[in-house]
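> Provide a 3D model corresponding to the input given below.
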Amino acid sequence: MVTANQEMVVYCFDTLVAHYNGDQPPPPSFEDGQHPLFVTWKKVVNGGEPRLRGCIGSLEARGLIKGFRDYALTSALRDRRFPPIEARELPQLECTVSILTNYETANDYLDWEVGKHGIIIEFSDPDYNTRRSATYLPEVAAHEGWTVIEAIDSLIRKAGCNSRITESLRKSIHLTRYQSTLFTMHYGEYVSYVKQARGEAPSVVGAKLPS
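Next up is the predicted model:
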């Protein structure tokens, strides 16, 4: 089984740095393959808790190389919840890549474990008679300290449903659970990696970055 690794995160940082420089990223040093994947960017300010700056990916299998290249930029620049990440923010960024595995249909909305499973919910919005869906990666509920029900209710809202959340609505959910492997790297670690592997630190035109 392919697992998330350091080289995948390096490629995401390479892709974002190349975007700011108007270049092409160096070729990746991991093998291609077909897997569902996500790229998450967070920003660390003054040593505080990392704050989400973008997270987008695919629940369907994608080519790893093209997938990480596409989603590194999409999550950094086109996550509609946040303004685009600017080059000057690079030194404060950390990147996490996730490869999703072990998709299973749950028996009901309670049939999953916080900290172990990511979840995909699909349901009909009772107020609008429209189908809605949303997902949380496995680390989200544990990070927020949610119970199973709190996570489900939050995900119902994330899906765009403003109807009253009832037990009947929860029971109508079709839930798919999954697991993931992930790897996280801060920009400073990326710089150290590039120095050691390529002999010089990355640079970005017009941005003052640590060398």
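> for the rest of this, base every contact and every neighbour count on C-alpha atoms.
Fine.
> elements contacting the longest helix anywhere in the chain?
The residue-count maximum for a helix in the chain (DSSP state H) belongs to helix 6-21. The contact analysis (3 or more Cα pairs under 8 Å, 6 or more residues apart in numbering; DSSP states H and E) places helix 6-21 against helix 64-77, strand 93-105, strand 174-186, helix 187-198.
> try it again at 7 Å.
Counting contacts by 3 or more Cα pairs under 7 Å, 6 or more residues apart in numbering; DSSP states H and E, helix 6-21 is packed against helix 64-77, strand 93-105.
> going by neighbour count, which residues in the last one are buried?
Of the residues in strand 93-105, those buried by neighbour count under the rule 16 or more other Cα atoms under 10 Å are 93, 94, 95, 96, 97, 98, 99, 100, 101, 103.
> need those residues in TSV (columns: distance to residue 44).
What follows is those, written out as TSV (distance: Cα to Cα, whole Å):
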residue	distance to residue 44
93	6
94	7
95	11
96	13
97	17
98	19
99	23
100	25
101	28
103	32
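> second input sequence below; structure requested for side-by-side comparison:
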Amino acid sequence: MAVYCFDTLVAHYSGDQPPPPAFEEGIHPLFVTWKKATNGSEPRLRGCIGTLEARQILTGFKEYALTSALRDRRFPPIQSKELPYLECTVSILTEYETAVNHLDWEVGKHGLIIEFTDPDYNMRRSATYYLRCLPMKVGRT
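So this is what the prediction gives:
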């Protein structure tokens, strides 16, 4: 799945279609994370966007590979010259459950979704941390 996301980004810059994926279709919430390492440094976040709503993973990974690389508002768009320095991690979210209290989770085992209403703007906000996922990292050289 991470290879497919990488192929999707490479195809974006080459103007080609990515090769067909080597994974089965499914319906899950998902995230695509890009990190960049240069000169032997620790990889740093370069983009991460996904959805908490279940999506067809084939179209979801294709869409979020590009969205997280090119439209994460926290970072400038990834440029083609950065491709050799990138790592991609994909996350498929599973087994949601409501916590009994704020301590009802384990670091390294569970993810955390925080939802609240911003009292200053009366807007619903949410954030996701350490996803419980099936990770796979892929880097290109």
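> picking that back up, figure out which of the helices and strands packed on helix 6-21 of structure 1 is closest to residue 45 of structure 1.
For the helices and strands packed on helix 6-21 of structure 1, proximity to residue 45 of structure 1 was assessed by Cα to Cα; strand 93-105 is nearest, at 9.0 Å.
> superposed on structure 2, where does that closest one end up, distance-wise?
Superposing on structure 2 and averaging over aligned pairs (mean Cα distance after the TM-score superposition for structure 1), strand 93-105 of structure 1 comes out at 0.6 Å.
> run the chain-centre distance for that strand.
Offset of strand 93-105 of structure 1 from its chain centre (Cα atoms, centre = their mean, to the nearest Å): 7 Å.
> equivalent range in structure 1 for the helix or strand hosting residue 55 of structure 2?
Element membership for residue 55 of structure 2 (DSSP states H and E) is strand 44-56. Strand 44-56 of structure 2 corresponds to residues 51-63 in structure 1, going by TM-score structural alignment.
> residues in contact with that stretch?
32-44, 71, 74-76, 79, 82 (Cα atoms under 7 Å, 6 or more residues apart in numbering).
> return the distance of the spatially most central residue of structure 2 relative to residue 98 of structure 2.
The residue lying closest to the centre of structure 2 (Cα atoms, centre = their mean) is residue 32, at 1.9 Å. For residue 32 of structure 2, the distance to residue 98 of structure 2 equals 24 Å [Cα to Cα, to the nearest Å].
> residue 178 of structure 1 reaches residue 118, doesn't it?
Yes - judged on Cα atoms under 7 Å, residue 178 of structure 1 makes contact with residue 118 at a distance of 5.1 Å.
> ok so, going back, for the longest helix of structure 1, buried residues please.
Applying 16+ other Cα under 10 Å to helix 6-21 of structure 1 flags 6-18, 21 as buried.
> turn those into JSON lines, columns for distance to residue 55 of structure 1.
Output for the buried residues of helix 6-21 of structure 1, formatted as JSON lines (distance: Cα to Cα, whole Å):
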{"residue": "6", "distance to residue 55 of structure 1": "18"}
{"residue": "7", "distance to residue 55 of structure 1": "19"}
{"residue": "8", "distance to residue 55 of structure 1": "15"}
{"residue": "9", "distance to residue 55 of structure 1": "14"}
{"residue": "10", "distance to residue 55 of structure 1": "17"}
{"residue": "11", "distance to residue 55 of structure 1": "16"}
{"residue": "12", "distance to residue 55 of structure 1": "13"}
{"residue": "13", "distance to residue 55 of structure 1": "14"}
{"residue": "14", "distance to residue 55 of structure 1": "17"}
{"residue": "15", "distance to residue 55 of structure 1": "15"}
{"residue": "16", "distance to residue 55 of structure 1": "14"}
{"residue": "17", "distance to residue 55 of structure 1": "18"}
{"residue": "18", "distance to residue 55 of structure 1": "19"}
{"residue": "21", "distance to residue 55 of structure 1": "22"}
